[in-house]
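>>> Just the structure for this:
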Amino acid sequence: MTTVTATRPLTRPRVRALLTAAAMAGPFFYAVAIAQMLTREGFDLRVHPISQLATGSLGWIQMISFVVTGAAVIALAVARRRLITEGTGRRAVPVLLGLYGGGFVVAGLFPMDPQNGFPIGAPGGPVALSWHAVVHSVGAAVAFTALAVACVVLVVDAIRRRSTRAAMGHGLVAVVMLLPMSPTESSVQIALTGAVAFTWTTMYAVRLRRLDR
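As a prediction, the model looks like this:
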């Protein structure tokens, strides 16, 4: 059965702060992204992935959003390691969550290439990938894959604890993270996949925060 460490009084507020930051990761990321989608000329989610908001003169906004969000997910990894001391994945899950957050930090530091008419003045179609666009894609792939593996580990733990609801929830997220990209609707699919990932992040952070009492 999953247990919680008896943290010292001075460390409890710090753990709660880490979990609060993690819970806000998804809402923060999508609030920033949606604000840009509505205000930056030429952006169309049906054509341009959210990552492409990191290009152009205002691209720094999305770059910071990626890095801050990734750091908040890493905060979840740290809090999870401090709280959960027994059960399947007590060591693996924090590492995998750290990779999930780290992947987003990398994706933020290395942006995509301007293409498909965004930002205004960019080539009207796809372009050959630059080295930093390749690093961006690898970072994003690592993030979602690490989350999928973490959820698989949590499924095993939930089954051992006979928690059917938790097993189903973690399992569903793992499946979504591992779905192959659509060749025609990849931008929308990536946005929805991210929404699922961050919904899980918020819910898991809230659950851990309730345990830390």
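
>>> switch to C-alpha atoms for all contacts and neighbour counts from now on
Noted.

>>> does residue 133 belong to a helix or a strand, and which?
Using DSSP states H and E, residue 133 sits in helix 131-160.

>>> Name the residues of that helix that are buried.
Neighbour-count burial for helix 131-160, counted by 16 or more other Cα atoms under 10 Å, picks out 132-133, 135-137, 139-158.

>>> How about stretch 202-213?
Buried-residue list, stretch 202-213, by 16+ other Cα under 10 Å: 202, 204, 205, 206, 208, 209, 212.

>>> compare with the first, here's sequence two:
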Amino acid sequence: MRGTPSGTRTGTRRLLACGLLAPLFVVVILVEGALRPDYASAHRFGSELALGERGWVQIANFVVTGMLVLAFSAGVRRTLAGGRAGVVAPVLGVIFGLCLIVGGVFVTDPKPGYPAGSTGVSEPSLAGTIHDANPIPFYLSLIALVVVMAWRFAKDGGPRPLVWYCVASAVLIPVTFALSAGQFDMATQSGQFHGLWQRVNLALSLGWIGVVAGYLLVAERQGAADRSGAAADQGEARIPRS
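Have a look, this model is predicted:
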């Protein structure tokens, strides 16, 4: 990013910093789940918090987090300018962010037992059908993004722990999703501990966004400092000697 105006660099840092806030999605789910006496977090999906009179909190959580991821993706595009990863990674990030927004706009259908007294629905609504199908592009885009970033970090000689962290995340994210899905019976729309595994999965997923955002932010600032130092050295070299 040689010669990049300072205002553009500041904008890039702000976009990347949005990724640092993405893990707050999980914090909101944990707090909301704890505040609702009729909601058993370990046995309920986080999206069920979008139901009931306080449902707007989880809806906003989906939408705001999706917007944060979209902003982070724009920062990634600026930071990884050039190469295949510089094109593919932001696109995958945008898909992931849009899926979060879709999860909030299209609310899940009530499940047996929640909201309190609910017996579920005999036929899924259009919104519920879209919501239930949303995890497919959600996780495919996220896992692909993790893989692409692992490849880019390895190619650029990034920190080995970061590369291996990405590799581990690419494995653990689908594994914990499978554990959560496996605990839920689609026929009865109920299950045991699927909510617990989903929270572990979301912590891994959005935690990865936060870690990568932090690394790219530090790397961008270090790069700007190195460029400023190099420019100062060149300026000193041009000072005529008496």
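
>>> Send over the TM-score of the superposed chains.
Once the chains are overlaid, their TM-score stands at 0.88 when taken by TM-score structural alignment, normalised by the length of structure 1; 208 aligned residues with a Cα RMSD of 2.0 Å.

>>> just to revisit the earlier point, what's next to the next helix or strand after the helix holding residue 133 of structure 1, contact-wise?
Where DSSP H and E defines the elements, the next helix or strand beyond helix 131-160 of structure 1 is helix 164-178. Helix 164-178 of structure 1 has contacts (Cα atoms under 8 Å, 6 or more residues apart in numbering) with 144-145, 147-149, 151-152, 154-156, 158-159, 193, 196-197, 200.

>>> Show me the two of these that sit farthest apart.
159 and 193 (24.6 Å; Cα to Cα).

>>> Narrow the buried residues of stretch 202-213 of structure 1 to those in strands?
With DSSP state E as the criterion, strands contain none of the buried residues of stretch 202-213 of structure 1.

>>> What is the nearest of those to residue 27 of structure 1?
Nearest to residue 27 of structure 1 among the buried residues of stretch 202-213 of structure 1, counting by Cα to Cα, is residue 202 at 8.5 Å.

>>> Now name the helix or strand holding the residue nearest in space to the middle of structure 2.
Nearest to the mean C-alpha position of structure 2, counting by Cα atoms, centre = their mean, stands residue 206 at 4.0 Å. Residue 206 of structure 2 is part of helix 194-237, with elements assigned from DSSP H and E.

>>> Counting by contacts, list what that helix packs against.
Applying 3 or more Cα pairs under 8 Å, 6 or more residues apart in numbering; DSSP states H and E, one finds that helix 194-237 of structure 2 makes contact with helix 6-21, helix 24-35, helix 55-79, helix 160-182.

>>> equivalent range in structure 1 for the first one?
What it means is helix 6-21 of structure 2. Counting by TM-score structural alignment, helix 6-21 of structure 2 pairs with residues 9-24 of structure 1.

>>> In structure 2, what sits opposite residue 137 of structure 1 in the alignment?
Aligned counterpart of residue 137 of structure 1 in structure 2: residue 132 (TM-score structural alignment).

>>> scratch that, residue 155 of structure 1 is what I was asking about
In structure 2, residue 155 of structure 1 lines up with residue 150, judged by TM-score structural alignment.

>>> What of residue 52 of structure 1?
Match for residue 52 of structure 1 (TM-score structural alignment): residue 48.
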